[in-house]
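Colleague: sequence-free structure coming up:
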């Protein structure tokens, strides 16, 4: 195999990396953009944050994940933060979310699958992708709850998050199980959780 052919194979293997973040981001924009004139100062579902604060948090975490992966942080989160102007409109906040989401998907696509960066242990690019998808889906749900929009996370993306971050999740419809796994919904025969964590670090 020639060097050029070998590189083409590597590039092809990475072609889908980050696509889940892009898909989740597109869904967020589809659902929330028509409601940017609403009152985003209301609480986001069961959270203590407002819808505006929750959307800002999405951007914050997406950028943090991108920084970890691109910088190869080995022992802690890099010492930088995202500051969104308090007076930013909901539409402007969604633009910031878009920028941070695209930075994360680009960092994932550029990474080698063997790369590791710190998130309470060594985490691979697929783990950062799953966390990015989860942040987008779960907090989009919170905002829709606050704004009175009927919406649930898409099935395929929810299943991808469960498979990577919640390997012990119970069976059932993926969106409802994801919401239950993060303390946001009930499941038949199971009490609603009050604390939870996901497993992003690579084991072994």
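Modeller: In hand now; what should we look at? Computed from a prediction, not measured in an experiment: that's the story for all the values here.

Colleague: contacts and neighbour counts: CA atoms only from here.
Modeller: OK.

Colleague: In terms of secondary structure, what does the helix ranked longest in the chain contact?
Modeller: In the chain, taking DSSP state H as the definition, the longest helix is helix 125-147. When contacts are defined as 3 or more Cα pairs under 8 Å, 6 or more residues apart in numbering; DSSP states H and E, helix 125-147 packs onto helix 19-32, helix 51-71, helix 90-110, helix 155-165.

Colleague: which one of those helices lies closest to residue 124?
Modeller: helix 51-71 (8.3 Å; Cα to Cα).

Colleague: Buried residues, the closest one. List them.
Modeller: Residues of helix 51-71 classed as buried by neighbour count (16 or more other Cα atoms under 10 Å): 51-70.

Colleague: angle of it against helix 125-147?
Modeller: Helix 51-71 runs at 170 degrees relative to helix 125-147, counting by axes from the mean of the first three to the mean of the last three Cα atoms, to 10 degrees.

Colleague: any idea of the angle helix 51-71 forms with helix 90-110?
Modeller: Using the same axes, to 10 degrees: helix 51-71 against helix 90-110 is 20 degrees.

Colleague: so helix 51-71 versus helix 19-32, what angle?
Modeller: Relative orientation of helix 51-71 with respect to helix 19-32: 170 degrees, computed using the same axes, to 10 degrees.

Colleague: which outside residues touch helix 51-71?
Modeller: By Cα atoms under 8 Å, 6 or more residues apart in numbering, the residues outside helix 51-71 that reach it are 40-44, 77-78, 81-82, 84, 90, 93-94, 96-98, 100-101, 103-105, 107-108, 111, 115-118, 125, 128, 132, 135-136, 139-140, 142-143, 146-147.

Colleague: try this one side by side with the last:
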């Protein structure tokens, strides 16, 4: 995955969710225990942390900082933080040298790995928030297939069904002929 993939999904998240501040952002985001608001803050946090991990080339642990959004920040304010986080991660991916590495509990990742993690966080949680708000959102099949290939190498994506496969692989939906997934992890390790 590359920087433009992070930018594209972040732009789509903001475009999909902006203008829905009148809906109940305190509602659960899909099947998550987090609210729609807290899930959006989580996305912003992940994007900023992934950018920091890659920029600092922190290979042994997380760079120590917290992303805080004021409690009175509304949905559009939070989406601005998501947008900024996506831009910073894209910039970190774009400017990192190919040998750059950063720590993640699911495997030390290279720039493409951090891009893929950012993309999957944005896609899945936009799906979750959209469900919680009762609005539509479709995940792009080609992007889902690329994410599956990079982070879920043991999960084959059927042609035309990569979005459903990604939802299944992360415990968010059924997939014909496969048992439900109860626990999951991606593998962000650098591929040789």
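Modeller: On my side now, so go ahead. Everything numeric in this text was worked out from a predicted model, so none of it was measured.

Colleague: quick one: TM-score?
Modeller: The TM-score (TM-score structural alignment, normalised by the length of structure 2) is 0.94; 189 aligned residues with a Cα RMSD of 1.3 Å.

Colleague: what's the spacing between residue 193 of structure 1 and residue 152 of structure 1?
Modeller: 19 Å (Cα to Cα, to the nearest Å).

Colleague: Looking at the two now, which is surrounded by more residues?
Modeller: residue 152 (16 against 13; other Cα atoms under 10 Å).

Colleague: Pull the contacting residues for the more buried one.
Modeller: Taking Cα under 8 Å, 6+ apart as the test, what residue 152 of structure 1 contacts is 141, 175.

Colleague: helix/strand/coil for the aligned residue in structure 2 for it?
Modeller: Counting by TM-score structural alignment, residue 152 of structure 1 lines up with residue 138 in structure 2. Under DSSP: H, G, I helix; E, B strand; the rest coil, the three-state class of residue 138 of structure 2 is coil.

Colleague: and residue 138 of structure 2, how far is that from residue 125 of structure 2?
Modeller: 12 Å.

Colleague: Equivalent analysis for residue 95 of structure 2, please.
Modeller: Using Cα to Cα, we find residue 95 of structure 2 at a distance of 26 Å from residue 125 of structure 2.

Colleague: what does residue 24 of structure 2 give?
Modeller: In terms of Cα to Cα, residue 24 of structure 2 sits 16 Å off from residue 125 of structure 2.

Colleague: for residue 114 of structure 2, same thing?
Modeller: Distance from residue 114 of structure 2 to residue 125 of structure 2, by Cα to Cα: 16 Å.

Colleague: What residues in structure 1 pair up with stretch 62-72 of structure 2?
Modeller: The aligned range for stretch 62-72 of structure 2 is 77-87, by TM-score structural alignment.

Colleague: which of the residues in that stretch are buried?
Modeller: residue 77.

Colleague: Repeat that for stretch 87-107 of structure 1.
Modeller: Neighbour-count burial for stretch 87-107 of structure 1, counted by 16+ other Cα under 10 Å, picks out 90-91, 93-94, 96-98, 100-107.

Colleague: quick one, what contacts the residue positioned nearest the centre of structure 1?
Modeller: Nearest to the geometric centre of structure 1 sits residue 132, at 2.4 Å (Cα atoms, centre = their mean). Going by Cα under 8 Å, 6+ apart, residue 132 of structure 1 touches 21, 61, 62, 65, 101, 104.

Colleague: mind checking what it lines up with in structure 2?
Modeller: In structure 2, residue 132 of structure 1 lands on residue 118 (TM-score structural alignment).

Colleague: tell me, stretch 5-24 of structure 2 lands on which residues of structure 1?
Modeller: Using TM-score structural alignment, stretch 5-24 of structure 2 corresponds to residues 20-39 of structure 1.

Colleague: who's in contact with that stretch?
Modeller: Stretch 20-39 of structure 1 has contacts (Cα under 8 Å, 6+ apart) with 89-91, 94, 98, 101-102, 104-105, 129-130, 132-133, 136-137, 140, 144, 147, 157.
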